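Q: Have a look; sequence and predicted model below, questions after that.
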Amino acid sequence: MRVLGLSAYYHDSAAALVVDGEIVAAAQEERFSRKKHDARFPRQAVRYCLEAGGIRLTDIDQVVFYDKPFLKFERLLETYLAFAPRGFRSFRVAMPLWLREKLFQKSLLAKELKSLDDGFDPEGRLNFTEHHVSHAASAFYPSPFEEAVVLTMDGVGEWATTSVGVGRGTELTIEREIHFPHSLGLLYSAFTYYAGFKVNSGEYKVMGLAPYGEPRFTQAILDHLIDVKPDGSYRMNLDYFDYCTGLRMTNAKFDALFGGPPRKPEQRLTQREMDLAASVQAALEEIVLRMTRALHADYGIDNLCLAGGVALNCVANGKILRDGAFKNIWIQPAAGDAGGALGAALSGAYGIGGATRRVTPGRDAMKGAYLGPEFTQADIEARLKAEKAAFERLAPDAVIAETAKALAEGKAVGWFDGRMEFGPRALGARSILGDPRSPQMQSVLNLKVKYRESFRPFAPSVLREDVAEWFELDCDSPYMLLVADVAAGHRKAMTEAEMKLFGIDKLNVPRSDVPAITHVDYSARIQTVSADVNPRYHALISAFKDLTGCPMLVNTSFNVRGEPLVCTPEDAFRCFMGTEIELLVVGDAVLRKERQDPALKRNYETAFELD
């Protein structure tokens, strides 16, 4: 049975194809449209998925959309009625769009699908699943577990904001829910907004900023903003928030509690924002740990699956793992709304199609999240020639050797290989790489390559067989969704003067033998690389280890701030020519910056809207 899953019309629209329970392809629309968090119907992503599966839309048995619009509309109306007459301005803005488009989403989707293939008949083939069911399905069905508790946390779906399910074999049932307006995702997003970052985009910046601050507001959050029970269930105090009916997340009472108005976007960061980030991160961790401990006690199942936007908080995930209530955890790499498309397809495959689920212990079904487009070497070369790029084609072994040598020399390398990643993380297919031993590499990549805020940390891609020697972690972390500390033997002790530094002043103090990936609290967001999942990337890191003794590389996404991850060889070349990346590797084609025509240089620093 062939099932196409779709997410769209909110943010991060995507498409996914599942055939007889196997995940064949998945991609976000933003990668093709080059518009960050593109929410439009995923026309190009659908075309790609069909092409990857070698089928037409008329061959699809079911199309499943990732949420239920009528339930969302019900929540919208009930919320406005509950708070009336407050929020009339927001109601007036939202209602015309709902009445024009969103309320008639089934006919809109049918029209979009027929525009892709006029032979497609949506009658009986277009279905909808609830938002949190989509998230839960995306987490459980690809997991390496026959049985698991499934915890989904995000801003809001239709009504649910936190849900608990249990998966056994092909059965997945949702057993508990917390409903809007009570939401951990919206609590975190409120602080994202208040700190001057974009909601649904900048939450990971709050997580990255947290170690620079002190959690001096955590108790105020727990005392005033959210009432948390011992089992992690919670209720928000809506006196401090404006997201139910307003056009902003927080209100004057929130401002008064935390000492002033929200920071304006791009305004200089102060210690207050760092302390607020540390405080909401600590509060989130406390709530989630209460929840996971109680869930294990209630269900007695040792496996936990996570999805929803909150599951992208890799610091909290690391705390759950170390807490040990659950022996094993697995997190959907596309945990946000894009992953809802995959969950919708899987829900259709197992719920409607009766697919047989095959579980391999220790091995998930995500194929490393390498589910996007790939390009043959001949196609790569034709595309680069059309861009007037100067390149040389090397034998595969020579590509690895040349790249490892450039990295050991401290060069920033663009690495484009195989199928593009699905989800927000670059995992060695569309990555910018660097030497983690370099004290300057973090600032160079942030300021001269990524054109982004200096405080933002970078992740290591480390050989799976070496991870326990370098980090306080000894399990798979293939999707960069777990944070652990650098092992004590590789840390550098701080001087008394360095320990007294505050905020961003901490940034330039080397804390380990690999300072470019060591955050100010000695932590790192780890991607383990296995030879059987990505053999070429594993070979590159191994070659770098042979040259330097260091079994890891700095790995950040191949894009600049505000740009989606590169998808095509042309995208990679343009980003290469718009930044200070010194070497670009696309398949077996090697491009050196000094050999390119200077007339092809681009200004990427201001090319994209800031995220």
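A: Yep, it's here.
Q: going forward, measure contacts between C-alpha atoms and count neighbours the same way
A: Fine.
Q: what about the helices in the stretch 351-500 of the chain?
A: Taking DSSP state H, counting those that start in this stretch as the criterion, the stretch 351-500 of the chain carries its helices at 377-386, 396-408, 441-444, 467-470, 496-499.
Q: So which of those is the most surrounded?
A: Across the helices of the stretch 351-500 of the chain, averaging neighbours per residue (mean count of other C-alpha atoms under 10 Å) puts helix 441-444 on top, at a mean of 22.
Q: any residues touching it, and which ones?
A: Contacting residues not belonging to helix 441-444 are listed as Gly410, Gly434, Asp435, Ser454, Pro457, Phe458, Ala516, Ile517 [C-alpha atoms under 8 Å, 6 or more residues apart in numbering].
Q: Tell me, how many residues neighbour the second one?
A: Taking other C-alpha atoms under 10 Å as the criterion, the count of residues near Gly434 is 31.
Q: go on, Val533?
A: 15.
Q: got it, and Ser189?
A: 26.
Q: now swap in Glu374 and tell me
A: 20.
Q: on that earlier part again, of the contacts of helix 441-444, which is the nearest to Ala210?
A: Pro457 (11.2 Å; C-alpha to C-alpha).
Q: The closest one reaches Gly208, doesn't it?
A: Yes: with contacts counted by C-alpha atoms under 8 Å, Pro457 reaches Gly208, the gap being 6.5 Å.
Q: on that earlier part again, among the contacts of helix 441-444, which are in strands?
A: Among these, the ones falling in strands (DSSP state E) are Gly434.
Q: want to try a markdown table for the contacts of helix 441-444, with distance to Pro215 as columns?
A: Converted to a markdown table, these look like this (distance: C-alpha to C-alpha, whole Å):
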| residue | distance to Pro215 |
| --- | --- |
| Gly410 | 36 |
| Gly434 | 32 |
| Asp435 | 32 |
| Ser454 | 21 |
| Pro457 | 19 |
| Phe458 | 23 |
| Ala516 | 25 |
| Ile517 | 23 |
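Q: Could you turn the buried ones of the contacts of helix 441-444 into a ChimeraX selection?
A: Here is the ChimeraX selection string for the buried members of the contacts of helix 441-444, based on 16 or more other C-alpha atoms under 10 Å:
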select :410,434,435,457,458,516,517
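Q: Show me the two of the contacts of helix 441-444 that sit farthest apart.
A: Taking C-alpha to C-alpha as the measure, the contacts of helix 441-444 reach their widest spread between Gly410 and Ser454, a distance of 18.8 Å.
Q: how close does the nearest residue to Ala468 once chain neighbours are set aside get to Val467?
A: Using C-alpha to C-alpha, 6 or more residues apart in numbering and skipping the chain neighbours, the partner closest in space to Ala468 is Asp474 (4.9 Å). Noted for Asp474: a distance of 6 Å to Val467, by C-alpha to C-alpha, to the nearest Å.
Q: alright, now check it against this:
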Amino acid sequence: MNVLGLSFYYHDSSVALVKDGVLVAAAAEERFSRKKHDSGFPELAIDFCLKQGGISIHDVDHVVFYEKPFIKFERMLITAMATFPKSANVFRESMQRWISDKLWIKSMMAKRLDLPRSKFLFADHHVSHAASSFFTSPFEESAILTVDGAGEWTTSTMAIGRGNKIEVIKEMRFPHSLGLLYSAFTAYCGFEINEGEYKLMGMHPYGEPRFVDEIYKLLHVGEDGSLWHDMEYFQYHHSTNDTLSEAFEKHFGKPRRDPKDGDKSLDPYYCDMAASIQRVTEEILLKMVHHLKEITGMDNLCLAGGVALNSVANYKLMRNGPFKDVYIHPAPGDDGCAAGAAYWAYNHLLDQPRGPALQHAYLGSEHTDQQIQDFLEKNDIAYKKIDDDEEFFDFVARALQDGQVCGWMRGRFEWGPRALGSRSIIADPRRMEMKEKLNEKIKFREAFRPFAPSVTEERADEFFEIPEPQRHWPARFMLYVAPVRMEKRSDLPAITHEDGSGRLQTVYKQTNPAYHRIIERFGELTGVPVIMNTSFNLKGEPIVESPAHAFNTFSLSGMDYLFMNNYIVDADAKKKIADTVFHLRHEGDSVTQMVS
């Protein structure tokens, strides 16, 4: 049975194909369209997933959309009526979009995909989140917590998963939302909502949580973690542009949004604010999971929703929470809902048996040696190839040891927002200067942003406080920020954040043998089986998908080497960038054309 899950028309449009209970392909549209956070109909990702699954669209038994548009429309309509006339502008703009497009999704999908309407199903948004985590987890039964901004009406659920069924037992409703609360402070600190939450999380170690009590004055928090917001301070429910009200600004002071103020990336006031909302978020989540443990009595916890991308909080839920084991899907945000919708239909609705647990996130496209070589030769790019894998891995490890910054493209790209050693920029974590170099000359982003360490799972606990790393599935998806062991911090200055932590990825030989081997070989040369890892993209761009994208990013940055499979391109090849980029930008194939 083939079930295609779709998520689009909000942000991060994505597609997933579940084939006889196995997630065989999953990808965000942005990887192919090259539009960051592409929200449009995911035509290119659909084509990829079908091709990867070896089927045509007419072999698909069901297409499942990740939420229920009419219920979401009801929420927007009722909210607008309840807050009128303040909501006049948001009502007008949203109705234009909904009446023209979003209400008629079923008809549009049937027409675009040339399928009968009977094949289309609609899952509840938070059930899609829950299913994405539980049905890919190794647990036969588990408590489930979903937390995000908002679905249709729901902003958080507590549920139980048993076998191939999910039962929602509690929910929290809009406008009261932990995800929207965190986003409000993201906006307050001057970052873009749905993009800047990572920056807020990265900034928080530079501050002190001295505004915690002031934040709680805006809320009522129940012992079960349920929230009630004093909506006098917020206006995301009735404004098109502003999340925060005048009362919020009077309470906390002016938001950081006036360009005349210049760059205040590490302004102590806003660092303290970031630290405070991070503390509040963690405390509320801990209340939620303790209550969930109390009412379910289960040993396992599955997390999902955009708030589950808060890797700092995730680690604390694992270490300080009441559950024995925790699992998080590699794409816990709305992109992952494509997989969750497909699994919900396959397992829960159609009563099919559970498939295997998701061992890895390498579910995207890949490129053969011949495709890479054809690209390089077509564009007259100088290269060399080392056919012997062990010799090649030694070359890479020694390049890292010598302080070279390298683009690494190999195998199928990763599902979710994290680069996990398939489309990564890699460097030596022992060099203090690497953090500044990568932020300033490679990624072109804020200086305070941290970088992730990739470590072999066999030696992860030697360098990070993560006992029994094999038990901790979120670590393989880079969803924990764990303390670097005190005695190892001097060995890892480039990845050790201000508070002594690192957002580690545990790398397994059986799921990514090449990446595991270069880390292992680097460890043999240096005594440190850890490498510095960041996503293979420039600021504001999607992670690379093809050889063309990889070479373009390499050419526009300060990287020293580009490794694509066993092919090596060095910095001298950049001298031909002008002619190459001009040629590639004018290719007709939208999947391989260069980004502007």
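A: Arrived safely. Note that this is a predicted model, so its numbers are computed, not measured.
Q: can you count the residues close to the residue nearest to Ala468 of the first structure?
A: 15.
Q: cool, Ala578 of the second structure as well?
A: 10.
Q: Would you agree it falls within a strand?
A: No: Ala578 of the second structure is assigned helix when assessed by DSSP: H, G, I helix; E, B strand; the rest coil, not a strand.
Q: That one and Arg585 of the second structure: what is the separation?
A: As judged by C-alpha to C-alpha, Ala578 of the second structure and Arg585 of the second structure stand 11 Å apart.
Q: isn't Val595 of the second structure right up against Phe32?
A: No: the pair Val595 of the second structure / Phe32 is not scored as a contact, 10.7 Å apart, by C-alpha under 8 Å.
Q: higher neighbour count, the two?
A: Comparing Val595 of the second structure with Phe32 by other C-alpha under 10 Å, the one with more neighbours is Phe32, at 25 against 18.
Q: Whatever residue of the first structure lines up with that one and Val315 of the first structure, how far apart?
A: Using TM-score structural alignment, the equivalent of Phe32 of the second structure in the first structure is Phe32. To Val315 of the first structure, Phe32 of the first structure is 30 Å away according to C-alpha to C-alpha.
Q: Repeat that for Leu186 of the first structure.
A: 18 Å.
Q: What of Ala589 of the first structure?
A: 37 Å.
Q: Same question for Leu304 of the first structure.
A: Relative to Val315 of the first structure, Leu304 of the first structure is positioned 16 Å away (criterion: C-alpha to C-alpha).
Q: got it, and Gly410 of the first structure?
A: Gly410 of the first structure sits 28 Å away from Val315 of the first structure, going by C-alpha to C-alpha.
Q: One more: His490 of the first structure?
A: Using C-alpha to C-alpha, His490 of the first structure is found at 20 Å from Val315 of the first structure.
Q: neighbour count winner among the two?
A: Legend: neighbour count by other C-alpha under 10 Å for His490 of the first structure and Val315, higher for Val315 (21 against 14).
Q: Now check the second structure for the residue matching the more buried one.
A: Applying TM-score structural alignment, one finds that Val315 of the first structure aligns to Val312 in the second structure.
Q: count of neighbours near the residue nearest to its match when sequence neighbours are not counted?
A: Distance criterion C-alpha to C-alpha, 6+ apart; nearest residue to Val312 of the second structure, sequence neighbours excluded, is Val481 at 4.9 Å. By other C-alpha under 10 Å, the residues close to Val481 of the second structure number 25.
Q: what's the lengthiest helix in the first structure packed up against?
A: Identified as the longest helix of the first structure according to DSSP state H is helix 271-299. Contact here means 3 or more C-alpha pairs under 8 Å, 6 or more residues apart in numbering; DSSP states H and E; on that basis helix 271-299 of the first structure packs against helix 184-194, helix 203-209, helix 218-220, helix 314-323.
Q: Make CSV from these and add distance to Leu445 of the first structure to it.
A: Formatted as CSV, these follow (distance: least, C-alpha to C-alpha, whole Å):
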stretch, distance to Leu445 of the first structure
helix 184-194, 24
helix 203-209, 16
helix 218-220, 32
helix 314-323, 21
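Q: Strands of the stretch 451-596 of the second structure, residue ranges please.
A: 452-456, 482-483, 501-502, 505-507, 530-535, 561-564, 567-570 (DSSP state E, counting those that start in this stretch).
Q: which stretch among the ones you listed comes nearest Val289 of the second structure?
A: Checking those against Val289 of the second structure by C-alpha to C-alpha gives strand 482-483 as the closest, at 19.4 Å.
Q: Make sure Ile144 of the second structure is indeed in a strand.
A: Yes: assessed with three-state DSSP, Ile144 of the second structure lies in a strand.
Q: Distance of it relative to Pro268 of the second structure?
A: Between Ile144 of the second structure and Pro268 of the second structure the distance is 37 Å, computed by C-alpha to C-alpha.
Q: between these two, which one's more packed in?
A: Set Ile144 of the second structure next to Pro268 and count neighbours by other C-alpha under 10 Å: Ile144 wins out with 31 against 13.
Q: Aligned against the first structure, show me the partner of the more buried one.
A: Matched by TM-score structural alignment, Ile144 of the second structure corresponds to Val150 in the first structure.
Q: Isn't that match up against Val164?
A: Yes: contact status for Val150 of the first structure versus Val164: in contact at 5.6 Å, counting by C-alpha under 8 Å.
Q: what's around Ala160 of the first structure, how many residues?
A: For Ala160 of the first structure, using other C-alpha under 10 Å, the count is 23.
Q: Test my guess that it contacts Arg176.
A: No: checked against C-alpha under 8 Å, the pair Ala160 of the first structure and Arg176 is beyond contact range at 9.5 Å.
Q: That's all I had, so thanks and see you.
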